[in-house]
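Asks: below is the sequence, then the predicted model.
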Amino acid sequence: MTMTTDAPAEACDLLIEAGWVVPVVPHGTVLEQHAVAVRQGEIVAVLPTREARQRFEAREVVSRPHSALIPGLVNAHTHNPMTLLRGIADDLPLMEWLQGHIWPVEGAVIGPEFVADGITLSVAEMLRGGTTCANENYFFPDVQAAVYKRLGFRARVGLPVIDFPTAWAKSDDEYFDRAIEVHDQWRDDALVSTAFVPHAPYTVSDASFERIRMLADQLDMPVHLHTHETAHEVEESLQKHGQRPLARLDRLGLVTDRLVAVHMTAVDDAEIALCAERGVVVVHCPESNLKLASGFCPVGRFEKAGVVLAIGTDGCASNNDLDMFGETRTAAQLAKAVAGDAAAFSAASALHAATLGGARAVGFEDRIGSIEAGKRADLACVDLARIETQPLHHVISQLVYAVGRHQVTDVWIDGHRKLEDGRLAGLDPDALIANARQWRSRIASIRID
């Protein structure tokens, strides 16, 4: 007589049971009544809930039968310290907004305290909206990295280069010396990494771009850059350099799979083909582009060419929020209008851009952006039982076209709980609001001549 015994249950730290798991890969897939098992911050299995209950003995079980579990959203371009400048110079064109208002105010307030407080406020906002990773572009990257690490938030922190003195650095050599110092400090961190962030082609010299290319190749770092943001930028480049910005960057050796090109509104077919050929990631920031009347990124044409697309909010001074659900909806809808094609940039493609596409932009696609065994548990639960998402016919369509960030209930980064039933873990909302108000008073007292 043969005796059979059930295999002992595997231990895991966390089992999340969801009405729907949206893994992002395979494209457009929705897994009904599935669970995700997490051990030491890593996803170890994605399987039907009934099987998960038999296979795993979890230290914590979170059951969300009316929710979709998605990868944490990736904000692929943002200036998070500028959250403290939300709304100070609205309804102005880009260069007047930047040169006449933003830069003068920044000059008066920028410093470690401003950067730390702005990032802390932004992390709270992002977590409440299901965002678990940011591609940061601002000054004082040493402070940025320390704050993101302390808050347990995943980030690619930018090392700025610009052709004029700032509070961060006074000369070209100092920008690069400080960049290497910050990179060396964070090069082996599991949560925070670095990239070069030259401001834009119109504020960075050929010599600095060549230096960035050399160092990015040596150190295996992305180059995160505003480019082709407006038609004016392209015209100015033709006058000054005799080349369009992307052609100039190509001449300098920067149009490679390390390039993260942000905005890309004023582009032609040859430039789109070049981005596809070289593996450039394009980050679309539709709401900032709309608000500053900067132009329209031809997302549908980039998508057809096979270019990897990501989505970013830009900073709160030009958006004015860090709402990746809202940004993704705008991106999908605007792409259709620009293409004149209602099938352009589908809901599944938009969600991919907001998750795995963003992970590719940040250089973290091997660890986040999809729900797969072996990846880190950066996850968000979205309650689909709310009035705003009823009736529920298609989960991914609802996530892109109907969900509001207020429907995010739970967030994990590296398997650590960051939002529980809508409540922030480890951050005091009242203290954040009080601190933001004192910054409002300080900024309001600044006179711009």
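Replies: Cool, got the structure.

Asks: C-alpha from now on. contacts and neighbour counts both.
Replies: Fine.

Asks: do a quick rundown of the helices in the stretch 1-150 of the chain.
Replies: Counting by DSSP state H, counting those that start in this stretch, the stretch 1-150 of the chain has helices at residues 49-55, 94-97, 103-109, 112-128, 141-151.

Asks: excluding sequence neighbours, find me the nearest residue to S193.
Replies: R156 (4.8 Å; C-alpha to C-alpha, 6 or more residues apart in numbering).

Asks: columns distance to T166 on top of the helices of the stretch 1-150 of the chain, output as CSV?
Replies: As requested, these are exported to CSV (distance: least, C-alpha to C-alpha, whole Å):
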stretch, distance to T166
helix 49-55, 54
helix 94-97, 18
helix 103-109, 8
helix 112-128, 13
helix 141-151, 13
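
Asks: most tightly packed of those?
Replies: Highest mean neighbour count among the helices of the stretch 1-150 of the chain (mean count of other C-alpha atoms under 10 Å): helix 112-128, with a mean of 22.

Asks: picking up where we left off before, relative to E287, which of the helices of the stretch 1-150 of the chain is closest?
Replies: Among those, the nearest to E287 by C-alpha to C-alpha is helix 94-97 (13.1 Å).

Asks: for I212, which residues are in contact?
Replies: 196, 223 (C-alpha atoms under 8 Å, 6 or more residues apart in numbering).

Asks: show me what counts as buried in the helix or strand hosting A332.
Replies: Using DSSP states H and E, A332 sits within helix 324-339. For helix 324-339, burial by neighbour count (16 or more other C-alpha atoms under 10 Å) applies to 324-336, 338.

Asks: tell me where the stretch 251-400 of the chain has helices.
Replies: According to DSSP H, counting those that start in this stretch, the helices that the stretch 251-400 of the chain contains are 269-278, 286-291, 299-305, 324-339, 347-352, 358-362, 395-401.

Asks: put this beside the first:
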Amino acid sequence: MPTPTTPLDLLLLPTWLVPVEPAGVVLKEHGVGIKDGRIVFIGPRQQALKFTATETRELPDMLLSPGLINAHGHAAMTLFRGMADDLPLMTWLEQHIWPAEAKWVDEDFVRDGTNLAIAEQLKGGITCFSDMYFFPKIASECVHKSGIRAQIAIPILDFPIPGASNPDESLRQAVELFADLKFHPRIKIAFGPHAPYTVGDENLEKIRVIADELDAAIHMHVHETAFEVHQAVEQHAERPIARLARLGLLSPRFQAVHMTQISDDDLAMLVESNSSVIHCPESNLKLASGFCPVERLWQAGVNVAIGTDGAASNNDLDLLGETRTAALLAKAVAGSATALDAHRALRMATLNGARALGIESDTGSIEVGKAADLVAFDLSGMAQQPIYDPVSQLIYATGRDCVKHLWVAGKHLLDDRRLTRLDEQQLGATARSWGERISGHTH
């Protein structure tokens, strides 16, 4: 702990401070001191004011929380937002998304779509996101320049994809990018086998061996629909999660995305392997894919994080809205009004996300020694009054338009709702131009 004689880079003085760890705590009139991108002091306001700081920020009527972590998405798909709505998953994929990807996705598409997604996420309070999309090297360059934190999961499928003619090429790219970015302070590389129905045993075993050697995460769509599970049982007499367990993929580094179908045996495998589940409620609702039983998983001790999925199936990258949906849906699914209360919902969107991505020692909560990944929500609006529990107001009564400031590793990336490193007007114009090209209309 520094002494007041140590000058700070930044001192933040919010009305409410929600550290997330310890759980359920709200600190009033406390300050957070930051030096070299790390949190070095947390304490009462009067104590905080004894420090000298290069910059002091008063944050009246604001709740300071750890930055939100969007644990699953396909960033560049923002450029397909709203293109093929109101369709079932396999129709949406096979007849619309896959053909559009084959036609349009190249390095420029990924660069422009990823930058658009990063801007939207920063404005919504997201300091870290997991991305699983084509041309991952381009996405990692966007992350590097923007200042946000990310996990880039390299997509691997049994057939050719944009940027890789076969799965071996995808694996080679993954290993190279992992080596290049091994010491990057904000980017982690993971392996992203798309789904059990698009990757066979041979390639899954290759992925497992390499991921084990590199101590890298595996990020995968699993049990997204009842149809997927039913088809696997019909064809292979085995549920997908059981197959992954048999192949040795389940581990604390395994991130199972969706998991809308969970039997007692499935749950036992998740618990035993200490795998994380990433819940994407709005995408699952919109595609009528099913409901992940969040409360059941939580009570069993499974780490559940939250993701928006891609903007093509959501249609926004609004993790605060997603968390509200998750809290409400968890209650309906569990048949209990006490399921996934507001404080646990915020934990799911912060520290649980960090745990799923293997970065909880660095981010996900406001603790001394962690990176200063922070977001300030303005609760001064009429729609937030009166405030009995600021965390309840945040989850149940606040939209992402209340995000006022955001820092990643102490760097101010959103200042009074303005992006400091990205040009919003330029991003908007570029996105509109893509929309005109893809829809075949020019104005």
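Replies: It's in. For clarity, every value in this text was computed on a predicted model and none was experimentally measured.

Asks: hmm, back to that, got TSV for the helices of the stretch 251-400 of structure 1, with distance to R417 of structure 1 too?
Replies: Output for the helices of the stretch 251-400 of structure 1, formatted as TSV (distance: least, C-alpha to C-alpha, whole Å):
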stretch	distance to R417 of structure 1
helix 269-278	38
helix 286-291	30
helix 299-305	34
helix 324-339	20
helix 347-352	23
helix 358-362	20
helix 395-401	22
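
Asks: please identify the deepest-packed of the ones you listed.
Replies: Comparing the helices of the stretch 251-400 of structure 1 by mean neighbour count (mean count of other C-alpha under 10 Å), helix 358-362 comes out on top with a mean of 29.

Asks: ok, residues contacting that helix?
Replies: 73-76, 134-135, 156, 222, 260, 281-283, 308-311, 365, 368-369.

Asks: count the neighbours of E235 of structure 1 for me.
Replies: Using other C-alpha atoms under 10 Å, E235 of structure 1 is surrounded by 14 other residues.

Asks: actually V403 of structure 1, not the one I wrote
Replies: Applying other C-alpha under 10 Å, we find 22 residues neighbouring V403 of structure 1.

Asks: so what's it up against?
Replies: By C-alpha under 8 Å, 6+ apart, the residues touching V403 of structure 1 are 325, 384, 388-389.

Asks: let's go with 10 Å and repeat that
Replies: By C-alpha atoms under 10 Å, 6 or more residues apart in numbering, V403 of structure 1 lies in contact with 325-326, 329, 382-384, 386, 388-389, 395-397.

Asks: swap in N115 of structure 2?
Replies: By C-alpha under 10 Å, 6+ apart, the neighbours of N115 of structure 2 are 75-76, 78, 121, 139, 141-143, 145-146, 422-424, 427, 431.

Asks: that older thread, next, format the buried residues of helix 324-339 of structure 1 as a markdown table and append distance to Y401 of structure 1.
Replies: What follows is the buried residues of helix 324-339 of structure 1, written out as a markdown table (distance: C-alpha to C-alpha, whole Å):
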| residue | distance to Y401 of structure 1 |
| --- | --- |
| M324 | 12 |
| F325 | 9 |
| G326 | 9 |
| E327 | 11 |
| T328 | 9 |
| R329 | 6 |
| T330 | 9 |
| A331 | 10 |
| A332 | 8 |
| Q333 | 9 |
| L334 | 12 |
| A335 | 13 |
| K336 | 13 |
| V338 | 17 |
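
Asks: which one among those residues gets closest to F176 of structure 1?
Replies: Nearest member of the buried residues of helix 324-339 of structure 1 to F176 of structure 1, counting by C-alpha to C-alpha, is M324, at 32.0 Å.

Asks: just give me the match in structure 2 for that closest one.
Replies: The alignment partner of M324 of structure 1 in structure 2, by TM-score structural alignment, is L319.

Asks: quick check: its match touching I69?
Replies: Yes - counting by C-alpha atoms under 10 Å, L319 of structure 2 does reach I69; the two are 7.8 Å apart.

Asks: got the contact list for the counterpart of A377 of structure 1 in structure 2?
Replies: If you follow A377 of structure 1 across to structure 2 using TM-score structural alignment, you land on A372. Counting by C-alpha under 10 Å, 6+ apart, A372 of structure 2 makes contact with 32-40, 66-67, 127, 362-366, 406-411.

Asks: switch to 8 Å and redo it
Replies: Counting by C-alpha under 8 Å, 6+ apart, A372 of structure 2 touches 34, 37-39, 363, 366, 407-410.

Asks: wait, A343 of structure 1 sits on K336?
Replies: Yes - between A343 of structure 1 and K336 there is a contact under C-alpha atoms under 8 Å: 6.9 Å.

Asks: now do the strands in the stretch 51-200 of structure 2.
Replies: 53-66, 68-70, 126-132, 149-156, 187-193 (DSSP state E, counting those that start in this stretch).

Asks: so where is the shortest one in structure 1?
Replies: Under the alignment (TM-score structural alignment), strand 68-70 of structure 2 falls on residues 73-75 in structure 1.

Asks: just stretch 192-200 of structure 2 next, same as before
Replies: The aligned range for stretch 192-200 of structure 2 is 197-205, by TM-score structural alignment.

Asks: same question, stretch 297-307 of structure 2
Replies: Under TM-score structural alignment, the match for stretch 297-307 of structure 2 is residues 302-312.

Asks: how long is stretch 370-385 of structure 1 from one end to the other?
Replies: This stretch, stretch 370-385 of structure 1, spans 23 Å end to end (C-alpha to C-alpha, to the nearest Å).

Asks: likewise stretch 46-60 of structure 2?
Replies: 15 Å.

Asks: then stretch 133-152 of structure 1?
Replies: 10 Å.

Asks: quick one: it to chain centroid distance?
Replies: Relative to the chain's own centre, stretch 133-152 of structure 1 is displaced by 13 Å; criterion: C-alpha atoms, centre = their mean, to the nearest Å.

Asks: what lies in contact with that stretch?
Replies: Contacts of stretch 133-152 of structure 1 (C-alpha under 8 Å, 6+ apart): 72-81, 111-112, 115-116, 119-120, 153-160, 168, 182, 186, 191-192, 197, 224, 362, 413.

Asks: just the contacts of V403 of structure 1 now: which is nearest E96 of structure 1?
Replies: G326 (26.2 Å).

Asks: skip the chain neighbours and tell me the closest residue to the closest one.
Replies: G404 (7.1 Å).

Asks: what do we get in structure 2 for the one you found?
Replies: Under TM-score structural alignment, G404 of structure 1 pairs with G399 in structure 2.

Asks: tell me how many other residues crowd its match.
Replies: For G399 of structure 2, using other C-alpha under 10 Å, the count is 18.

Asks: noted, bye for now.
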